[in-house]
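>>> Below is the sequence, then the predicted model.
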Amino acid sequence: MDLYLDSASTDDWDRLMPTGMFTGITTNPLLASRAGLTYPQIDWTRMAQHAQSLGAQELHAQVYGAPETFLPWVETLMEAGEKAGIRTVVKVPLVERAIRQVPALKAAGCPILMTACYDAKQMLVASGLRADYIAPYFGRMLEAGLPAYDAMAQMLAVTKSPGNKTRVLIASLRDTDQLCRLAEMGHDCFTISAAVADMLLSDGMSETAVAQFEEATKGPQ
């Protein structure tokens, strides 16, 4: 099982990465905006160093702007990862103008995550490109009335096909029930918000049990 923390907020990183349950961190321009950051001005060397210092093995960041600017930006991100000693993965949206840039990015040695996935058919694109990951937006799919669980089953089936190199990294999860149901299906790679991470880390009955254990250490009552 690989869990990623889906946040550009270093406060979230500082609070949750030390739990030790996350393989890495995923970010994008929307998450950066929510964290009060201006995406083109982010110092990726500093961000990569911060992530690595907290134990992250990977940092995923998304391309932006005109497609012809992707490669120079990706080279900056990869250099930041090399300096920090962390694997940097580039997120590329599943739209044609961005898809067409993937061969050049792969030729530059860049790990690729195809993102903004809403349909199982897009798994075939990612697999054909031999992308490292694909990120279906599960919660958004449900909210749009799409058959999200069926799509996740289809995508999981593709991962078992001969020659497939693409791993499904499910994003946009709203609660732990969704996470558990998808894990039951066989999925084992997720990126979750700080809010969902907090849901994973807390359980009222467990807290009650621990309180009883602590009370018992005081001796017979």
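Structure's in. What do you need?
>>> contacts, neighbours, all on C-alpha from now
OK.
>>> for the longest helix anywhere in the chain, which positions count as buried?
Taking DSSP state H as the criterion, the chain has its longest helix at helix 70-84. For helix 70-84, the neighbour count (16 or more other Cα atoms under 10 Å) marks F70, L71, W73, V74, L77, M78, E79, A80, G81, A84 as buried.
>>> Which neighbouring elements make contact with that helix?
The elements that helix 70-84 packs onto, with contact taken as 3 or more Cα pairs under 8 Å, 6 or more residues apart in numbering; DSSP states H and E, are helix 44-53, strand 87-93, helix 102-107.
>>> Pick the most deeply packed of those.
Stretch with highest mean neighbour count among the helices and strands packed on helix 70-84: strand 87-93 (a mean of 23; mean count of other Cα atoms under 10 Å).
>>> Could you list the residues in contact with that strand?
57-63, 74, 77-78, 81, 98-99, 102, 110-117 (Cα atoms under 8 Å, 6 or more residues apart in numbering).
>>> Next secondary structure after it?
helix 96-99 (DSSP states H and E).
>>> Quick one: residues contacting Q178.
Counting by Cα under 8 Å, 6+ apart, Q178 has no contacts.
>>> you'd agree it is in a helix?
Yes: assigned with DSSP: H, G, I helix; E, B strand; the rest coil, Q178 falls within a helix.
>>> still on that earlier bit, export the helices and strands packed on helix 70-84 as CSV, with columns for distance to E214.
Output for these, formatted as CSV (distance: least, Cα to Cα, whole Å):
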stretch, distance to E214
helix 44-53, 34
strand 87-93, 42
helix 102-107, 54
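>>> quick one: D12 and I192 touch, right?
No: if you go by Cα atoms under 8 Å, D12 and I192 don't touch, sitting 11.6 Å apart.
>>> ok, structure two:
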Amino acid sequence: MEFIVDTVNLDEIRDAVEYMPIVGVTSNPSIVKATSPENFFDHMREIRNIIGKERSLHVQVIAKDAEGIIKEAHRILEEIDNEVYIKVPVSYEGVKAIKALKAEGIKVTATAVYDLMQAYMALAAGADYIAPYVNRIGNLGADPMDLISALSDRIAVDGYDCKIVAASFKGVQQVRDSFNYGAHSITAPVAVLKQIFANPNIEKAVDDFNKDWYSMYGEGKGICEL
């Protein structure tokens, strides 16, 4: 089970990595636009500095043809490092590019997945991660959990070395369901992950524990003051 954050905001990344068990950072052009860094590659290198090599960094191409995707992938790896996962939308040209990149030993995250057969194509092409768009699939009237469950079963039955990284979330329930239906990873905005801790009962329980403790040992006398 992996928690990945979907942002390029440096402050959000620092906060998420410090407080939560975050194993990576994903981005796409729309997410980059939300922060609008002046120098894209400097910004991505700073993200790598924050998260280290032990966490994954996923950077998306913008070219639509296979030749352009491959060229952009090489530039991304040259400018950042060769551990970056190249995010490639699973279009007809994208699958061609995934095959070529995997033949070079490049790490690939197949993204913009809306359909199970689209996911199967990415799987057979050798993608390391496959990213179904949970909320968007639901908005189109389909069930994203059916896709995740079937894809998870196929990965297990055929023994593929690939992880499902569910993406596109509007709330914690979608994150929970994605894991429960077989996703190996999720990538979500930091604000969505922080909602996990927004339950007022958590703070009430802590306050009640503290009240009982201090009623025994005196106000301001914590464990370290005993």
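Sure, I can see it. Quick caveat, the model's predicted, so the values are computed rather than measured.
>>> Tell me how they score on TM after superposing.
In this superposition the chains share a TM-score of 0.88, using TM-score structural alignment, normalised by the length of structure 1; 215 aligned residues with a Cα RMSD of 2.1 Å.
>>> Could you check the helices and strands packed on helix 70-84 of structure 1 and tell me which one is nearest Q212 of structure 1?
Ranking the helices and strands packed on helix 70-84 of structure 1 by proximity to Q212 of structure 1 (Cα to Cα) places helix 44-53 first, at 36.5 Å.
>>> which bit of structure 2 covers the next helix or strand after the closest one?
Using DSSP H and E, the helix or strand that follows helix 44-53 of structure 1 in sequence is strand 58-62. Per the alignment by TM-score structural alignment, strand 58-62 of structure 1 matches residues 56-60 in structure 2.
>>> Quick one: distance of that stretch to the chain centre.
9 Å (Cα atoms, centre = their mean, to the nearest Å).
>>> Including distance to Q122 of structure 1, could the buried residues of helix 70-84 of structure 1 go into a markdown table?
Formatted as a markdown table, the buried residues of helix 70-84 of structure 1 follow (distance: Cα to Cα, whole Å):
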| residue | distance to Q122 of structure 1 |
| --- | --- |
| F70 | 21 |
| L71 | 22 |
| W73 | 25 |
| V74 | 23 |
| L77 | 25 |
| M78 | 26 |
| E79 | 29 |
| A80 | 30 |
| G81 | 28 |
| A84 | 32 |
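>>> Which one of those residues is nearest to T27 of structure 1?
Of the buried residues of helix 70-84 of structure 1, the one sitting nearest to T27 of structure 1 (Cα to Cα) turns out to be L77, at 12.5 Å.
>>> Any idea which of the helices and strands packed on helix 70-84 of structure 1 gets closest to L200 of structure 1?
That would be helix 44-53 among the helices and strands packed on helix 70-84 of structure 1, by Cα to Cα, at 21.1 Å.
>>> Would you point out which residue is most central in structure 2?
T187 (2.5 Å; Cα atoms, centre = their mean).
>>> So that residue, which state does it fall into?
T187 of structure 2 - assigned by three-state DSSP - is strand.
>>> residues touching it, list them.
By Cα under 8 Å, 6+ apart, the neighbours of T187 of structure 2 are F3, I4, V5, D6, V25, T26, V165, A166, A167, S168.
>>> So which of the residues you listed are in strands?
F3, I4, V5, D6, V25, T26, V165, A166 (DSSP state E).
>>> Per the alignment, the third one pairs with which residue of structure 1?
Meaning V5 of structure 2. Aligned counterpart of V5 of structure 2 in structure 1: L5 (TM-score structural alignment).
>>> how many neighbours does that match have?
For L5 of structure 1, the count of nearby residues is 25 (other Cα atoms under 10 Å).
>>> Tell me the buried residues in stretch 190-203 of structure 1?
Buried residues in stretch 190-203 of structure 1 (16+ other Cα under 10 Å): F190, T191, I192, S193, A194, V196, A197.
>>> That stretch maps to which residues in structure 2?
Counting by TM-score structural alignment, stretch 190-203 of structure 1 pairs with residues 186-199 of structure 2.
>>> Pull up the distance across that stretch, start to finish.
End-to-end distance for stretch 186-199 of structure 2: 21 Å, by Cα to Cα, to the nearest Å.
>>> Run the chain-centre distance for it.
12 Å.
>>> can you check stretch 4-16 of structure 2 too?
For stretch 4-16 of structure 2, the distance to the chain centre is 11 Å (Cα atoms, centre = their mean).
>>> on that earlier part again, just confirm the match of V5 of structure 2 contacts I192, I think it does.
Yes: in terms of Cα under 8 Å, L5 of structure 1 counts as a neighbour of I192; the distance is 5.4 Å.
>>> Just give the number of residues close to the nearest residue to M21 of structure 1 once chain neighbours are set aside.
Sequence neighbours aside, L3 is the residue nearest to M21 of structure 1 in space, at 6.8 Å (criterion: Cα to Cα, 6 or more residues apart in numbering). Using other Cα under 10 Å, L3 of structure 1 is surrounded by 18 other residues.
>>> and if you look at V23 of structure 2?
18.
>>> where does it land in three-state SS?
strand.
>>> Could you measure from it over to V172 of structure 2?
From V23 of structure 2 to V172 of structure 2 the distance is 18 Å (Cα to Cα).
>>> can you check N28 of structure 2 too?
With Cα to Cα as the criterion, N28 of structure 2 and V172 of structure 2 are 21 Å apart.
>>> hang on, the earlier thing: which two in the ones in strands among the contacts of T187 of structure 2 are spaced the farthest apart?
Most distant of those, by Cα to Cα, are V25 and A166, 13.2 Å apart.
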